[in-house]
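S.K.: I'll drop the sequence and a predicted model, then ask my questions.
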Amino acid sequence: MVLSLQGCMAVGKTSAARWLEAHDPTLQVSYEDNAAVLAEVRRRGLDKTRWPDYIEIQQLWLQNEVRRWQAVQGHPCTVMDFGAEEIEFYTLHYPRSIGRDWAVEEPLARELAAVRRCMPRRILFLDAPDEVLRRRKAGDASRDRGFFDHYLTALLPLKRAWFAAKDNVDFLDTASLTPDETGAAVLEWVVRQRRAQQLP
């Protein structure tokens, strides 16, 4: 069974995933690994604000996510720090967030169909008010979040609406939770999902 943690940057997804690893060794945790795709985008000199380049870039991302999903299939329960649902959302909505009206479904039909077969059983959307996310981002110098402001103002409103409309998404408000409390709440959610599927 594949589960996924979702939400904005600085909401606590990666910290929660690390907490899961430390507190439940039976879980497989899969982190985003963007290095190869980013290196290939740089090697090709692609620019995501240009239509043909965006299609080429998203082909790379979608194919990468399918490989990532395939790599965890031998595990009874895997929690993804962003799963296939993230790249589907981003592929479809990023153009709108930069004021472009690009029809991406047709040129990416094959890749989108493949990634849609890799969707998690359930998604936990970690959320917090925008001001809390900004404060957390400002307090974490360990990560490069140059895309944060665009993500928060242009993509996150679309993302919240997109995931709220799905029937396999649960929400966790992390605004008043410490990292340990968030991790414990996420683990409790994972345990409920495993029980529902009768997994150990």
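M.R.: Arrived safely. Residues are numbered from 1 along each chain as shown.

S.K.: going forward, measure contacts between C-alpha atoms and count neighbours the same way
M.R.: Will do.

S.K.: now do the contacts for P120.
M.R.: P120 makes contact with M1, V2, L3, S4, G83, A84, E85 under the criterion Cα atoms under 8 Å, 6 or more residues apart in numbering.

S.K.: now with 7 Å, please.
M.R.: Contacts for P120 (Cα atoms under 7 Å, 6 or more residues apart in numbering) come out as V2, L3, S4.

S.K.: which ones among those map onto strands?
M.R.: Using DSSP state E, V2, L3, S4 are the members of the contacts of P120 that sit in strands.

S.K.: now the helices: where do they sit in the chain?
M.R.: Ranges of helices in the chain, per DSSP state H, are 13-23, 35-44, 51-71, 84-97, 109-116, 130-138, 148-150, 156-164, 179-196.

S.K.: check it against this one:
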Amino acid sequence: MEGPSAVGKTTLVAALARTAGAAVLPELDARGAPPPAESAAWFVDAHAAQWRRARALAERAPLAVLDGDPFKGLWYGPTFADAGWPGLDVVVPLHAAAVASGALGFPDLYVALDATEARLRARRAGDATRTRRGFERHLRLVDPLRRWFAALAAVAPERVLRVDTTDADPDALADAVLARVAELPPEPPDAPRLLARLLARLLAQLRA
């Protein structure tokens, strides 16, 4: 599950847990991360650990929902390069090595949530339970996320469900997600090699 701040991830995740018994792995806690310029390997290792936890949850529940993209470094860092975050020249080899070793993989299905900026701002203003202190900064991620998921959908459309939450009902969204989950094929035995090829195709699509 991925999308910009205030897009409705938490609400949809809660609906999936309520209606389908989904096991939910919360977003990565990055409070122990090193400074941005030195953080690339830390985040790849941390996301690999999240990936292992998600796969373990999937063995015990109807489905596991991972809050956040395990490949976040490929679009977050380049977006904030002006703040010292590492670029693709640093993060791509780390992610490629993790995929090749089987330590990291692509989710069976990405649920990519999107909404208009006006709706995002309205949701932020209407939610007194969360401060969203980095909201303005994270609005910069909206376009990079759209490009990321457009590229992924171009090379692996079966892995992406793109959803506009601007005026959507959370329970209806949950039903749409579960319908796509029911259509997923079984994971092939040579998944690491297939996923390595998928990563290479995705990066080529992004660069193009």
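M.R.: Yes, it's here. Note that the structure is a prediction, hence the values are computed from the model and not measured.

S.K.: and the TM-score between these chains?
M.R.: Remark: TM-score between the superposed chains equals 0.73 [TM-score structural alignment, normalised by the length of the first structure]; 176 aligned residues with a Cα RMSD of 2.7 Å.

S.K.: dump the residue contacts of the aligned residue in the first structure for P4 of the second structure.
M.R.: Using TM-score structural alignment as the criterion, P4 of the second structure maps onto C8 of the first structure. Neighbour list for C8 of the first structure: L156 [criterion: Cα under 7 Å, 6+ apart].

S.K.: mind checking how far C8 of the first structure is from R43 of the first structure?
M.R.: According to Cα to Cα, to the nearest Å, C8 of the first structure stands 28 Å off from R43 of the first structure.

S.K.: what about the aligned partner of R122 of the first structure in the second structure, distance to F149 of the second structure?
M.R.: The equivalent of R122 of the first structure in the second structure is L109 (alignment by TM-score structural alignment). L109 of the second structure is 12 Å from F149 of the second structure, where distance means Cα to Cα.

S.K.: with neighbour numbers in mind, choose between the two.
M.R.: F149 (24 against 17; other Cα atoms under 10 Å).

S.K.: what's the match for the more buried one in the first structure?
M.R.: Match for F149 of the second structure (TM-score structural alignment): F163.

S.K.: contacting residues around that match?
M.R.: By Cα under 7 Å, 6+ apart, the neighbours of F163 of the first structure are V169.

S.K.: could you measure from it over to H150 of the first structure?
M.R.: Noted for F163 of the first structure: a distance of 19 Å to H150 of the first structure, by Cα to Cα.

S.K.: against V104 of the first structure, how distant is the closest residue to W102 of the first structure other than its chain neighbours?
M.R.: The spatially closest residue to W102 of the first structure, leaving aside those adjacent along the chain, is P95, at 6.3 Å (Cα to Cα, 6 or more residues apart in numbering). From P95 of the first structure across to V104 of the first structure, the span is 9 Å (Cα to Cα).

S.K.: and those two? Which one has more around it.
M.R.: Shown here are P95 of the first structure and V104; by other Cα under 10 Å, P95 has more neighbours (20 against 17).

S.K.: which residue lines up with the more buried one in the second structure?
M.R.: Here P95 of the first structure is matched to G77 in the second structure, going by TM-score structural alignment.
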